[in-house]
Each structure stands twice: as structure tokens, then as C-alpha cells.
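Asks: Sharing a model prediction with you, sequence too.
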Amino acid sequence: MKLAVVGGGSTYTPELIDGFARLRETLPVEELTLIDPAADRLELIGALARRIFARQGHPGRVVTTGDLDAGVADADAVLLQLRVGGQAARQQDETWPLECGCVGQETTGAGGLAKALRTVPVVLDIAERVRGAAPHAWIIDFTNPVGIVTRALLKAGHRAVGLCNVAIGFQRKFAALLDVAPADVHLDHVGLNHLTWELGVRLGGPHGEDVLPKLLAEHGDAVATDLKLPRPLLERLGVVPSYYLRYYYAHDEVVRELREKPSRAAEVAAMERELLALYADPALDTKPELLAKRGGAFYSEAAVALASSLLRGTGDVQVVNAFNNGTLPFLPDDAVIETQATVGADGVTPLPVPALDPLYAGLVADVTAYEDLALDAALRGGRERVFRALLAHPLIGQYAYAETLTDQLIAHNREHLAWA
């Protein structure tokens, strides 16, 4: 079995390598190819990957290359984890929207649109080259904004599934609070990527006992603290929103916080410099503890489980990003939702979900409309399409803000926009 990682020079990659090494019985990788144009960084990560494999007794071969076509050739699965423009572009995404009093964040709002516009054309080009070099390969997309990128891939006919670590993060946290094994926790997880709610927390399987009321009653303070939302709000909702909902439920509070502290991009850039120095140590043969602060917790476990299910046809249930296909009846079939699905060799089939409360369904519908307009802008370009997407976004919505943000987005991203 051959896996290829596009963006293999990312500081995330050792997390992924560690998962491949530990979970080799679940996903027996014979060749792992790391692909990245940054040769020095790629060799650093590749050397560490080989040491991690050796320490854990993994027999697989680690290959590094800057040649995309050669790297993905004959792969069984290709994982996408790229960041067009790097941390410098992320720094911009997180700062210029604040000038209008709007959230500055790399996956939602104006910053998220900027990332989508930079990313979608690049990902589609990669996917076409994968289709030529490895026509039967599955594409697993971890590249943000996952919902929009996955929708672009699926609408272009690619064998693709989107993956996010929010659900597995909740699963692990809830398991620890309930003192049970993570495998015993199943989530009624539904919504869009970075716009989801846990409607139920079930023990033993998708149809097991719902212990969400017990979780909130006994551990509401811990959950609320983790989300930076007040416990009374969670009790009124009766569900657990993802932490991205704080951008909607506490928008002005978040904007004040973001204006008063260094950006997350600046924090991550400093962390990456420290990580790369650690990775250069020839004695290091495990992922360093600092990597846990980088983000993407449990990414490796989720990626291994998804790849294994797709390639081995296990038919188990996982949280993925896939076409709606009637799961949420108020959305188009070709909207991409994030929910539990059966995963097998033929792809993914979302499981039925209960009717969404209008409190959540309305926001999901609004953001889906924005994502439709965002994808149109990413595919066809043009100032007016960018403006329409920004005007539609619930975190923006006012025409004066949309006008200003459109000009700023184009100015800050001109080198990445072929039409600008």
C-alpha cells in the first residue's frame, strides 16, 4: 500500500508519521511518499519520519520528493495538507478583517474566503494530476477551508473525502470526562465544516444511550471552559457547539480579544521555528511534546482510520465531509456537510440525522449559501463574486464592510489570484 502526502514538509507531518507507525496493523503502509517543493524542510521532515518508523519497528519505506507527479504515481491514497501562501498569508487573513471590526480567522469570515480563493485552484490542479498518475487513488483533504475545498473536489468528479479533527477531538475529551474508552463514544455530529454541533453523545455505538445530558450536568464547567462559552448558554442549547461557533455566538467579544493579543499565525510561526530546530536533532526519533500545541490534535488517528476504511472497505462509521445527498433536506444535494457516515471501498454514505432545530438549521443554510458563492468566486474569480460572497457571510453581511473587505482581500492576495 502506498500513501502520498502533499505538503509533506509541514510541521504537522510528524504527527501523521507517528500515527502511521503506531497504527500499522490498521493501515499497513509499505511506502509513504512526502511531497513538498521546500526541499530543505522536506529532507528534515523525511529524516525524522524514517527515525520514527525505525524506532517503532515499522518496515515501511519513506520517500521524499518535490516532484508531484512522480510522488503520487500509483498511490492508493493521497492526503492533502497544504497552505498556499504559508504562515505569511495566514497572518494577513487574521489581521486585515479586524480593521472593519470583523473576525480575523483563517477558515471563516473574510480570512476564510481569502484562503479558499488561494487554495481551491491549486488543489484542483493537484487533483487532476493525481487522476492522471493514480486514477484509483482516494484523495483525503485536510486542507482548510475543508468544506469548500472538498466541495470543489467532489463537483469536479474526484474520489475525495474531507477530514477535520474537531469530531475526534470532542470524542477524546468526552471519553476522558466520562472515564470510558474513546472507541465507546459515538457523536451525533452534524453541520458544516467548522460549523457543527454535538446533538448527542452515545455510548457503545451510533444507537447507544445518549449521555449528553449527563455530560453537561456533571462536566458542564469543563466543557464550557474549553469552548470559552458560558455554561448557562450550553445548558439552554442542550447541545455542544464546536469552538468555531464562538465566532458567531460571541463575535464582538472575540474581535476585542483578537485585537489585544498576537495573532495565532504569529504564535504558530514562532512554534514552527522551534519545531524545525527540534526536528533537526539527529537523536530525535519521536514526535516532540511541543507538536501538540501546534494544532491538529488526533489528526493522525482520524487520517489512519479514514484511509483504512476507504482502502480496506471496512464499512465502519466515521465523521467526514461529503455530499449532503438529502441528509439535511433543507440543503442542496451537492452541499458538503460534516456528519457521521458509513465509510467503505465505494466511498461514504452519510447516516440519517434528526431534524435540526431552526436555531442551527438557519445558520447552516446561510453559511451553505456563502460557501456556494465562495466556491464560485474561487473557480471564476472577479471582484463582484468576491463581494457577493462576503455580503452573504453571516459574520459580515453589511454592504459597506463587504466593499472594504473585498478591496483588502484582493490587495493582500493579488499574487495568488490569477484574475486579479
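Replies: Noted; the coordinates are in hand. Numbers count the residues shown, from 1 in each chain.
Asks: Please make it C-alpha for all contacts and neighbour counts, starting now.
Replies: Will do.
Asks: pretty sure G315 contacts G347?
Replies: No - contact criterion CA atoms under 8 Å: G315 and G347 do not qualify, at 9.3 Å.
Asks: Is it correct that G313 is in contact with T342?
Replies: No - counting by CA under 8 Å, G313 does not reach T342; the two are 10.1 Å apart.
Asks: more neighbours, the two?
Replies: T342 (17 against 14; other CA atoms under 10 Å).
Asks: give the contact list for the residue nearest to R151 when sequence neighbours are not counted.
Replies: Among residues not flanking R151 along the chain, V336 sits closest, at 5.7 Å (CA to CA, 6 or more residues apart in numbering). With contacts defined as CA atoms under 8 Å, 6 or more residues apart in numbering, V336 is in contact with 147-148, 150-151, 192, 321-324.
Asks: Out of those, which sit inside helices?
Replies: Of the contacts of V336, the ones assigned to helices by DSSP state H are 147-148, 150-151.
Asks: For A377, which residues are in contact?
Replies: For A377, the contact set (CA under 8 Å, 6+ apart) comprises 117, 385-386, 389.
Asks: Count the neighbours of V364 for me.
Replies: By the measure other CA under 10 Å, the count of residues near V364 is 22.
Asks: My guess is it contacts L192. True?
Replies: Yes - the criterion here is CA under 8 Å, and V364 meets it with L192 at 6.8 Å.
Asks: rewinding a little: in a markdown table: the contacts of A377, plus secondary structure, neighbour count and distance to Y12.
Replies: Formatted as a markdown table, the contacts of A377 follow (DSSP: H, G, I helix; E, B strand; the rest coil; neighbours: other CA atoms under 10 Å; distance: CA to CA, whole Å):
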| residue | secondary structure | neighbour count | distance to Y12 |
| --- | --- | --- | --- |
| L117 | helix | 28 | 23 |
| R385 | helix | 18 | 33 |
| V386 | helix | 27 | 31 |
| A389 | helix | 26 | 30 |
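Asks: Structure two is appended below for comparative analysis:
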Amino acid sequence: MEMKKGLKIATIGGGSSYTPELIEGFIKRFDELPVSELWLVDIEAGKEKLEIVGTLAKRMVEKAGVPMEIHLTLDRHQALQDADFVTTQMRVGLLDARVKDERIPLELGLIGQETNGAGGLSKALRTIPVLLEIAEEMQELCPNAWLINFTNPAGMVTEALLRYSKHEKVIGVCNVPFNMHMSIAKMLGVDMERVRIDFAGLNHMVFGIHVYVDDQEVTDKVLDMLSNPEIQLTMKNIAPLAWNKTFLKSLGVVPCPYHRYYYKTSTILEEELEAFKSGETRAEIVKKLEDGLFELYKDENLDIKPPQLEQRGGAYYSDAACNVISSIYNDKKDIQVLNVQNKGSLTEIDYDSAVEVSCIVTKNGPIPLTIGKLPVQVLGLVQQIKSFERIGAEAAVSGSYDKALLALTINPLIPSDDLAEAVLQKLLSAHEEYLPQFFTENVLSNIQG
């Protein structure tokens, strides 16, 4: 049998604290996914972290005894040249920008979160132009490579890449459906392989439409269990607020942890404002966690992914990212939940929009399963967030102040147009150095009031 050649993978944002997750994922799959070159790429501002995490990556690979070369570089073109897959895990403006994305909305009494509401839009406005630039470079340097994006807000970012980039091989990944699948299987006391969940919706707005164990539907049982305050389906970065039993039964589908922002808005906001007053927003907690992680990573005796990384909020990200790469490479035809072009999967969302749905993953990429109509009780909210993503992506590409304002007024977490304008002006001014598209003569007057 002819041996397949080793793969070259480029990871943009290689200095991320999440990188050990990715390294672990490639190591444990090496027999089926022979990565011979992994290029970790970052920018000058991330050089120190890249060297720290890159050195840990080399120790991990050496301990595992796999022939994977780890390359550290600030030269993105060199990393992209002839790559087979490209993964992106960037944060434009680093964690200091996230702090602003959370604190500025909270100053105005709005939810501050990096993927939802005003903070989510702010992150997208900085991030989308950079990812479109990377996609353009991929067209030139590695046109056959798949772009696997983990950068948040993944839904809006995937929407922009699919709509405005010539590079068509784009997939958005998220650890939320994987965590939900794993947690529900554990809750039911069965192996993950026996559980199938039909996921449908958008990123951080995805629902488990049906849950099966050995092909027997158990959705009602799962909803009944989730109404128990002792059983929580959540993430490290989201308060484990209990669901109302009657609400869950009426909803009839399994919400994801991020739905608490929409169904428990006032309670979440109260908790965030308390944290804000004490100077302990999630962003500031994450900064402390990161500092601690990088101190750990410096330890020359550390040669595994430290368990403390799971506190960071991105646990099992490697399984989401590495699974899709392996399934494309090996033509597995298994089912995974991915952000892809709709192509009729959800009949009431535009054909060319990005959706997060269960897909069959083949050597030619993911094929979304036909879901059909979303249940009427969740359809409106999904369509509203899709409108927010569409207009937000357009604002990021065009630098249109009007479109950015419109996007915020569409979002259900922004209760008025006046608040939308106030928070938009503050966020644009705070991130001016990362938003050149907004600081041209025709939009400056709006920003300056």
C-alpha cells in the first residue's frame, strides 16, 4: 500500500494558550493523521508567547516520539506556502481588546461578552478583515488547503469568509456542540458513540433538535433532566443558571449554554454588572488564567498539556478542530457539527449563509445534513441573529458606520437604537488602531458625534 505523504499544517495565532490542546490532538491522531510539519505563526506582539508555547509543543512532540517538526515563525507567507490545512485561532488586539469589548458595554448597562451583542460585533469588526486577508493569501500560496477557523465570533467570521472571500474551502469549528454531546452522554450514563444529536442553528445559537440513544429518541428525557438544578449543561465562561422546567418542556429542543444570554438576559446582566463593579469580568479572569498558564508552559519539565488549560473555556477544542481535519484527510464520512454554507440544510435561512449544523465529512469537505424547517419556537431568534451576522459582516468589510449601527439595533441584547449608537461610538474609538476601515473621512464625523 502506498504511504500518504506527511501533511503540512499552518496555525495562525500559534502563540495562543490553546495551542497545547491542538498539539495533543495531532499527537494522539498521528497514526491516522501524519502531520510532518506544523507551523505555528504569530505577530511581533505575540512573539514571546509563541516562543514559550512553541517550546512546550516541541517537548510534547519529543515525549510522544512522533516525527512531527514544529516550526515557529512570524512569516505568515512561509507558513502558508503549500500548506494542506490552515487553522486560525486569532485575537486581534490580544486580551486587552477583549477587556474593552466586555467593559465598555457594561459601562452602559449592556451585556459584555466577546461573541454576543456589542462585544461580539466589536471583535468581528477587528477580526474579519484580517481573516479575509489570510484567505486571499491562501488562494495564492495554498489554494487547495482547507481553512479551519476557530476564531470567534465564529458564526459571523464564517459568514464573512463564505460571502466575501474567493477561497471557498472554509469551515468554522466550535467546541460547544462537542461539549454538549459529551455532557449529554455522561448525563445519560452511556458512551458518546451511542448518542446522536441532530444539531441545527447558528454558532452559539445552535439547538439539539433531536437526541437519540441507539436510534431511540430521548429528547424529552434529556430536557426533563436538564431542568434539574443539579445537572447543568454549561461552559467555563457562562454562569450555570438553572433552566425553568416548564420553559424547557415548552421549548422542546435542547438549548446550548450561550442561549442563557437570550433567555436569561436580565439575570446574566445582573451577574456581569456585579463582576464589573468588582473588576472581575470574564476577560480579566482569563488574563489571570493566561498568565498562570504561560508560567506553567515555561517549565522545562512540562511535556504534556496541563489540566489547568481546561479552566480557560476552550476544553476539547482540539477534538473539534482535529476531528474535521482527520475526517477530510481519511474520507471518514462521519457526522460532525460544523459552520458551513447552508446549501438548503435549513430551509428558512438563505442558501449561501453560514449555519451550524450536523454534516457528513468527506474527502471533499463537509456536506450539511438536510434539517428542513426549524421549530417555529426557535426560528425567529435564529433568523434575527442571522440578520445580525449578515449586516455585521457587511459592516466589517465595508467600514460602514451605518451598517455597524444597524447590526447592533437588530441584536436582541441591545434594547434601543440610542444605546446601540452610544456603545458603537465608544467601541470604535477604543479600538481605532485595529479598525482602519472605519476611520476614513466619510465615517469620522459619525464616530466623533
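Replies: Alright, I've got the coordinates. What you see is a predicted model; the values in this text were computed from it and never measured.
Asks: circling back to that earlier point, now do the residue nearest to R151 of structure 1 against V367 of structure 1, distance only.
Replies: Distance, V336 of structure 1 to V367 of structure 1, by CA to CA, to the nearest Å: 11 Å.
Asks: Next: G208 of structure 1.
Replies: 31 Å.
Asks: which residue in structure 2 lines up with V353 of structure 1?
Replies: Under the alignment (TM-score structural alignment), V353 of structure 1 pairs with I371 of structure 2.
Asks: err, D36 of structure 1, not the other one
Replies: Taking TM-score structural alignment, the alignment pairs D36 of structure 1 with D42 from structure 2.
Asks: Am I right that that match is in contact with G13?
Replies: Yes - proximity of D42 of structure 2 to G13 meets the contact threshold set by CA under 8 Å, at 5.0 Å.
Asks: on that earlier part again, what's the most distant pair in the contacts of V336 of structure 1?
Replies: Spatial extent of these (CA to CA) is set by the pair I148 and N324 at 13.1 Å.
Asks: Who has more neighbours out of those two?
Replies: Using other CA under 10 Å as the criterion, I148 of structure 1 and N324 rank with I148 on top: 32 against 20.
Asks: can you tell me which residues contact the equivalent of the more buried one over in structure 2?
Replies: By TM-score structural alignment, I148 of structure 1 lines up with M156 in structure 2. By CA under 8 Å, 6+ apart, M156 of structure 2 lies in contact with 124, 389-390, 392-393.
Asks: if we go to 10 Å?
Replies: With CA atoms under 10 Å, 6 or more residues apart in numbering as the criterion, the residues that contact M156 of structure 2 are 115, 120-121, 124-125, 127-128, 162, 172, 202-203, 353-355, 385-386, 388-394, 396.
Asks: On the three-state scheme, the residue nearest in space to the middle of structure 1 is what?
Replies: Central residue check for structure 1 by CA atoms, centre = their mean: the C-alpha nearest the mean position is that of C164, 3.8 Å away. The three-state assignment at C164 of structure 1 reads coil, by DSSP: H, G, I helix; E, B strand; the rest coil.
Asks: what residues are shared contacts of V336 and V367 of structure 1?
Replies: Here V336 of structure 1 and V367 have L192 as joint contacts, going by CA under 10 Å, 6+ apart.
Asks: overlap in contacts of I148 and N324 of structure 1?
Replies: Joint contacts of I148 of structure 1 and N324 (CA under 10 Å, 6+ apart) are 192, 335-337.
Asks: What segments of the stretch 1-150 of structure 2 are strands?
Replies: Secondary structure of the stretch 1-150 of structure 2 by DSSP state E, counting those that start in this stretch: the strands cover 7-12, 35-41, 69-73, 85-88, 146-149.
Asks: rewinding a little: look up how far D334 of structure 2 lies from the match of I148 of structure 1.
Replies: 25 Å.
Asks: Identify the residue spatially nearest to the aligned residue in structure 2 for G60 of structure 1, adjacent ones excluded.
Replies: Using TM-score structural alignment, the equivalent of G60 of structure 1 in structure 2 is M68. Nearest non-adjacent residue to M68 of structure 2, counting by CA to CA, 6+ apart: S36, 4.5 Å away.
Asks: so what's the residue nearest to E69 of structure 2 when sequence neighbours are not counted up against?
Replies: Nearest non-adjacent residue to E69 of structure 2, counting by CA to CA, 6+ apart: E37, 4.8 Å away. For E37 of structure 2, the contacting residues are 6-10, 67-71, 79, 83, by CA under 10 Å, 6+ apart.
Asks: Please apply the same query to D221 of structure 1.
Replies: Neighbouring residues of D221 of structure 1 by CA under 10 Å, 6+ apart: 227, 229-232, 234.
Asks: So among those residues, which ones count as buried?
Replies: 227, 229, 231, 234 (16 or more other CA atoms under 10 Å).
Asks: circling back: I'd like to know how far the match of V353 of structure 1 sits from T158 of structure 2.
Replies: In terms of CA to CA, I371 of structure 2 sits 20 Å off from T158 of structure 2.
Asks: what do you get for E133 of structure 2?
Replies: Counting by CA to CA, the gap from E133 of structure 2 to T158 of structure 2 is 14 Å.
Asks: ditto for D82 of structure 2
Replies: Here D82 of structure 2 is placed at a distance of 23 Å from T158 of structure 2 (CA to CA).
Asks: Could you give the number of residues near the equivalent of D96 of structure 2 over in structure 1?
Replies: Under the alignment (TM-score structural alignment), D96 of structure 2 maps onto A88 of structure 1. Counted with other CA under 10 Å, the neighbours of A88 of structure 1 add up to 12.
Asks: Ok, D350 of structure 2 next?
Replies: As a measure of burial, D350 of structure 2 has 16 neighbours, counting by other CA under 10 Å.
Asks: do the same with A54 of structure 1
Replies: Burial of A54 of structure 1 is recorded as 15 neighbouring residues (other CA under 10 Å).
Asks: returning to what we had before: present the strands of the stretch 1-150 of structure 2 as a markdown table; the columns should include distance to D198 of structure 2.
Replies: Listed next are the strands of the stretch 1-150 of structure 2 as a markdown table, based on distance: least, CA to CA, whole Å:
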| stretch | distance to D198 of structure 2 |
| --- | --- |
| strand 7-12 | 30 |
| strand 35-41 | 31 |
| strand 69-73 | 37 |
| strand 85-88 | 26 |
| strand 146-149 | 22 |
